[in-house]
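Undergrad: Fold the following for me, if possible:
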Amino acid sequence: MAGDEGRARANELVLDYPRVGDTCYLGTFEQDVNPENGAEPLKWQVLAVEEGRALLITEQVIDSVQYHPDSLRLTWEDCELREYMNGEFYQETFTDDEKIRILFSEIENPDNVRYGTEGGDNTRDYVFALSYNELKSYFKGETFFTYPTDYAIDQAVMVGYETKYAWWWLRSPGFSQDMVAVCATRDADASLIEYGQGVDMLEVGTYVTNRRMGLRPALWIETADAE
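TA: The predicted structure follows:
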């Protein structure tokens, strides 16, 4: 019991005074494909710390989802993934006390850096997918690769043949308005890569209806030094 209390206090300290690279727990989500034992604590990585706030992203890819169920030309503002992340996911994953920490943040949606595909209007979100620019800014080298949870594997998330790293959605547009950038390995089934091997999937992306891309949520929390 004392050990549990100590871990809880240590976790609160990380949430209050985070440093880049720290890990912490916030919320719960099914991860072990055993719903009878309840949802598991959700582990997050600290990507950035600014005055009064910190950016967190889940340590693993936690689900396999579509960006949007219909093949439409759209942006992050209008996609169903955004609606899910700020609706059902936000409401069911976090307690009321945890929600107090999570900031309703302005999210920039820049155009595709290579192809100029429109990113759309800025949005305000509690939970979001990273943009291409954020991925490149906050991760060093290819440290953005990560493994899926057992639940994400059970949901048929795309993984590399050799690396077993999961593919996951960004929110930035891809080659065209019905495609979205993804964080992808280079050792997957070429038949599932619309533009073949050897291209930068971060920029080209995949179609919004792809069911095998992973969910890796990000959010900003308020820290203890917030005014």
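Undergrad: okay, CA-based contacts and neighbour counts for the rest of this
TA: Noted.
Undergrad: Tell me how far the closest residue to I221 other than its chain neighbours lies from G174.
TA: Sequence neighbours aside, I102 is the residue nearest to I221 in space, at 4.5 Å (criterion: C-alpha to C-alpha, 6 or more residues apart in numbering). Separation of I102 from G174 (C-alpha to C-alpha, to the nearest Å) stands at 28 Å.
Undergrad: Here is the second sequence; please produce its structure so I can put it next to the first one:
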Amino acid sequence: MENKENIESMESISKDDAEEEKEQGYQKLISMMKSLECMTVTPSRAEIYLSTANKFSELEGYKDSEEYIRLCRQMAEQTNNELIKKIYDRAKAKKDRAKSTDDYKLAAEEFRKASGYQDADAMALECDKFSSRIERKGVSNLFLTAGGIILGILAIIFLFASPVAKYGIGNVLYKADSYNYALKFYNRTGDYKDSKQKIIKCQYMVGLDSEARGDYKAAKKAFTAAGDYKDSDVRKVKALKLVLKNSKIGSIVKVGKYNWKVLEIEENKVLLLKKAALSKRAYSSASNNVTWETSTLRQYLNKDFLEGYFSAEEQQNILQTNVKNSANAAYGTDGGKDTLDYLFLLSIDEAQKYKSVFEGYKGTSWLRTPGGNPNSAAFIAQKGLIMDYGYTVTSDEFKAIPAMWFNID
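TA: Sure thing, here's the model as predicted:
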């Protein structure tokens, strides 16, 4: 009887020891989880999470071990995703800064480390293309700059050769990736064969080369000249966004068919004001109780002007803006309802905010704020003087200076 009691007592102690051992192991793993939360995102962190999950499995369902197993595996996956994102972001930064063949090769290597993530594979291929193009460009430049004799011969051909010869030289230069030189010859061939198509192709390739060098102004210009060839419009707007991002307040940038002045730069958009006023036109064809919402000038800007002076891709990036139409502060004239516009005129308050833009301005241009009565609109006079009493909206003696917010994200 006594032996039986001793055996049961020993078994009880053994179970208690096992439970205590499990509890100690459990607490150590919990501490490990807390430590991992403070750990920098590295491959080791993901490995430790997986190792911790395996150790929780050894506890065989002790307490909420199963839940921690799932959590550890989830955190390991999240860590790996964060690592891939870091690699991708690093690769993208290298690509944006790349100038040389080696720079693009390094960027391509980084993108391949993030293979499968977003457009990493496509970006790697694009970097390869840029790298290859720069290499070929270097060879062709070496050929072209090997000596003054070659350039002299080309100059003589350029001046005196027939369109047939110029076209042939243009083809040779095109195949040598010397697109700027090729352009000079194609431009001198008139309508010979497919010279006009060759010019467009050259402009596109010049755009790609400029893009690869990080010269986005030149890229934008070349892609604009390439018209609707391939993805020229998309690449032009991409270059335009980078130009705008790097612009300063007051910079002049061509968007669509006109030059625009940068008034304000925010994180993902810029406020642009047309550099030169549009031709004289009435604020509204109607003369009774007119507001910006009902004006024919607003309709013109957001329909005919928008569709007629910007490419499809540019239109996609002109942001629809919630335009506040406040009353005339001096006369109390109601400004009407707020509007959603792609293009708009500045208000009195906005004209005052950006008054430095109008220093030296000659002429008179409408503002969207009403004047002293519902049949008038305020305007800017010479040297930026704001006339808040306004003038009759049907007058066609005033110009208009549209503004817009453009996406640079």
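Undergrad: returning to what we had before: more neighbours: I102 and G174 of structure 1, which one.
TA: Between I102 of structure 1 and G174, counted using other C-alpha atoms under 10 Å, the more crowded position is G174 (30 against 22).
Undergrad: show me the contacts for the aligned residue in structure 2 for that one.
TA: Taking TM-score structural alignment, the alignment pairs G174 of structure 1 with G371 from structure 2. Shown in contact with G371 of structure 2 (C-alpha atoms under 8 Å, 6 or more residues apart in numbering): N328, Y331, T333, A377, A378, D388, Y389, G390, Y391.
Undergrad: which helices and strands sit right next to the biggest helix by length in structure 1?
TA: Ranked by residue count and defined by DSSP state H, the top helix of structure 1 is helix 2-16. Helices and strands touching helix 2-16 of structure 1, by 3 or more C-alpha pairs under 8 Å, 6 or more residues apart in numbering; DSSP states H and E, are strand 23-29.
Undergrad: Just list what the strand it packs on packs against, helices and strands only.
TA: By 3+ C-alpha pairs under 8 Å, 6+ apart, strand 23-29 of structure 1 packs against helix 2-16, strand 40-50, helix 90-93.
Undergrad: Contacts for it next, please.
TA: The contact list for strand 23-29 of structure 1 (C-alpha under 8 Å, 6+ apart) reads 11, 14-15, 39-46, 93-95, 98.
Undergrad: and the one helix or strand I30 of structure 2 maps to, which residues are buried?
TA: Assessed by DSSP states H and E, I30 of structure 2 sits inside helix 2-37. By neighbour count on 16 or more other C-alpha atoms under 10 Å, the buried set for helix 2-37 of structure 2 is K22, G25, Y26, L29, I30, M33, L36.
Undergrad: Surely the last one and R45 touch.
TA: Just to be clear, that refers to L36 of structure 2. Yes. Using C-alpha atoms under 8 Å, L36 of structure 2 is in contact with R45, at 6.9 Å.
Undergrad: could you pull out the strands for structure 1?
TA: 23-29, 40-50, 53-58, 63-65, 105-107, 123-125, 168-173, 179-183, 206-207, 213-215, 218-222 (DSSP state E).
Undergrad: Could you tell me where the third one falls in structure 2?
TA: Spelled out, it's strand 53-58 of structure 1. Residue span in structure 2 matched to strand 53-58 of structure 1, by TM-score structural alignment: 269-274.
Undergrad: Give me the mean deviation of the matching stretch from structure 1.
TA: After superposition onto structure 1, the average distance of stretch 269-274 of structure 2 to its aligned residues comes to 0.7 Å, using mean C-alpha distance after the TM-score superposition for structure 1.
Undergrad: My read is that A181 of structure 1 contacts P173, right?
TA: Yes. At 5.6 Å, A181 of structure 1 and P173 qualify as touching, with contact defined as C-alpha under 8 Å.
Undergrad: For these two, indicate the residue with more neighbours.
TA: P173 (36 against 26).
Undergrad: In contact with that one: list those residues for me.
TA: T75, D111, N112, T117, E118, G119, M179, V180, A181, E203, G205.
Undergrad: make it 6 Å
TA: By C-alpha atoms under 6 Å, 6 or more residues apart in numbering, the residues touching P173 of structure 1 are N112, G119, V180, A181.
Undergrad: Out of these, the closest to F144 of structure 1 would be?
TA: Nearest to F144 of structure 1, judged by C-alpha to C-alpha, of the contacts of P173 of structure 1 is A181 at 13.8 Å.
Undergrad: Could you find the closest non-adjacent residue to the closest one?
TA: Distance criterion C-alpha to C-alpha, 6+ apart; nearest residue to A181 of structure 1, sequence neighbours excluded, is G205 at 3.8 Å.
Undergrad: Tell me how many other residues surround Q382 of structure 2.
TA: Q382 of structure 2 has 14 nearby residues by other C-alpha under 10 Å.
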